[in-house]
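below are the sequence and a predicted model for it; my questions follow.
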Amino acid sequence: MTFSIAARCPQTGMLGVAAASSSIAVASRCCHVAAGVGAVMSQNVTNPALGPRALALMAQGQRAGELLAALAGADPHLAWRQLLLVPAQGEIATFSGQHALGVFATAQGEHCAAGGNILADARLPARMVQAFEESRGHLAERLLTAMQAAVAAGGEVGPIHATGIKLVSTQSWPVVDLRVDWSDGEPVAELQQLWQRYQPQMQDYITRAEAPEQAPGYGVPGL
């Protein structure tokens, strides 16, 4: 039903997640990030509350083993969940419950974790990690490279309809939060095109929030 990746950039401190699914608006339920804290994917038979809970525990300094134990205590149905936990620093962890759907798997790299369920190939998360680790550039580009590698490796058993990417930097709000909530075409490719449109304007929106007197012109009629 979903394949995804969570990652951190040790050079910039950015944290990000990206996901794709046959389910509508997947990123609205599954993608969770907090600046300086971590990146979390909560998927499979999804409990969206696990994302904020995991980030709160990361902020308290809980490590991977403690974190998973605490989440199990917070959700009696954890056996239906799949989690990717990437703190800003420290040990990365993944979890797949015994009731995860279809072919499921996870994989970890030095600065990322990937996972999925109802997969066409159990090796897909490992290929996502490899693609991420071999890529260079902005964290968003690297996450999208991993997503494209997943599509090339077969993705889900069925068609993909929704995808999204979310990143944080030093601000308390996401500097990137792009979604294709439903498409009958190629949503991951459409998300890549959306990023290419957004990327040249990203810093302008940060400037508008932090130093509006220095913000560039809005470029809209009437102003």
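Everything's here; your move.

from here on, just use CA atoms for contacts and neighbour counts.
Will do.

I figured Thr106 was touching Asp121, is that so?
No. Judged on Cα atoms under 8 Å, Thr106 makes no contact with Asp121 at a distance of 11.6 Å.

the two - which one has more neighbours?
Thr106 (26 against 18; other Cα atoms under 10 Å).

wait, a helix at that one?
No. Counting by DSSP: H, G, I helix; E, B strand; the rest coil, Thr106 is not found in a helix; it is strand.

another structure for you, compare them:
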Amino acid sequence: MTFSIAAHQDGRFGVAVSSSSPAVAARAVHLRDSVGAAASQNITDPRLGTALLDRIAAGATPREALDAVVAAEPTAQYRQLTVVGATGAAAFSGGRTLGVHGEATGPHCAAAGNMLAGPGVPAAMCAAFAAAGGELEERLLAALAAGLAAGGEAGPVHSAGLSTVSANGWRDTDLRVDWSPDPVGELGGLLGVWLPQRDDYVRRGLDPAASPGYGVPGDDR
């Protein structure tokens, strides 16, 4: 029901995801400043994303974290997991993963999908991420669009999300389309509005006295 990519660029971490289910980003996306990115999907247990990042924070590599979480989880065969840290990436699909499924890793990224139109979707996403330029958000969106172009899910998708962290203490990008006939397209439109303003909003949080005004009625700075 889902395809996603987790990635790392210049100390930043992010996840992009799409699904036929509503509000997929509310369950699948897991990020932690200066630690990593993870996605928990298929028959989703969001707690596993937290468990993966806890292990990386404690010093495990992504592969070590993934192997340990899978070994400790009785329901692991129903889960599909990806995790990316500063030292690499890893992916897992349990034996009970739904439908046509697959996973792939590339430089600084890991992708996975289930109930897919074809097993090559995750590899297409990793290839697109590697080939894309620009900000982490732009590369994640390019990867998500490539997964859709490669067939995506076997049926239509309805939700999508894209989130990043940059060691500021919160998600500096956190965009969701929770139900739409074109969630990836709408997500791209949201990113086009958000990205030019992202750093201003970060500055407002970190140094409000030096932050730019909002340019709206009532803002007299």
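Noted; the coordinates are in hand. Keep in mind that what you see is a predicted model, and the values were worked out from it rather than measured.

superposed, how do the two chains score by TM?
Here the superposed chains carry a TM-score of 0.96, computed using TM-score structural alignment, normalised by the length of the second structure; 219 aligned residues with a Cα RMSD of 1.1 Å.

please, which helix or strand holds Gly49 of the second structure?
helix 47-57 (DSSP states H and E).

just give me the longest helix of the second structure.
The longest helix of the second structure (DSSP state H) is helix 136-149.

strands along the first structure, start to end?
With DSSP state E as the criterion, the first structure has strands at 2-8, 15-21, 31-34, 38-44, 81-87, 93-96, 105-108, 112-117, 162-168, 176-180.

check which helices and strands the fifth one sits against.
Here strand 81-87 of the first structure touches strand 2-8, strand 38-44, strand 93-96, strand 112-117, going by 3 or more Cα pairs under 8 Å, 6 or more residues apart in numbering; DSSP states H and E.

which bit of the second structure covers the third one?
What it means is strand 93-96 of the first structure. Here strand 93-96 of the first structure aligns to the second structure at residues 90-93, judged by TM-score structural alignment.

average gap between that stretch and the first structure?
Taken against the first structure, stretch 90-93 of the second structure registers an average deviation of 0.6 Å after superposition, with mean Cα distance after the TM-score superposition for the first structure.

show me how far that stretch is from its chain's centre.
14 Å (Cα atoms, centre = their mean, to the nearest Å).

kindly report the same for stretch 9-16 of the first structure.
With Cα atoms, centre = their mean, you get 13 Å for stretch 9-16 of the first structure.

list the buried residues in that stretch.
Cys9, Gly13, Met14, Leu15, Gly16 (16 or more other Cα atoms under 10 Å).

repeat that for stretch 146-157 of the first structure.
Taking 16+ other Cα under 10 Å as the criterion, stretch 146-157 of the first structure shows Ala146, Met147, Gln148, Ala149, Ala150, Val151, Ala153, Gly155, Glu156 as buried.

what's the end-to-end length of that stretch?
18 Å (Cα to Cα, to the nearest Å).

on that earlier part again, can you list the strands of the first structure in a markdown table and add distance to Leu50 of the first structure?
Converted to a markdown table, the strands of the first structure look like this (distance: least, Cα to Cα, whole Å):
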| stretch | distance to Leu50 of the first structure |
| --- | --- |
| strand 2-8 | 15 |
| strand 15-21 | 15 |
| strand 31-34 | 9 |
| strand 38-44 | 6 |
| strand 81-87 | 9 |
| strand 93-96 | 12 |
| strand 105-108 | 18 |
| strand 112-117 | 16 |
| strand 162-168 | 17 |
| strand 176-180 | 19 |
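
if we can go back for a sec, residue range for the helix holding Gly49 of the second structure in the first structure?
Using TM-score structural alignment, helix 47-57 of the second structure pairs with 49-59 in the first structure.

chain center to that stretch, what's the gap?
14 Å.

neighbouring contacts of it?
Residues lying outside stretch 49-59 of the first structure but in contact with it, judged by Cα atoms under 8 Å, 6 or more residues apart in numbering, are 30-34, 37-42, 67, 71, 75, 85, 87.
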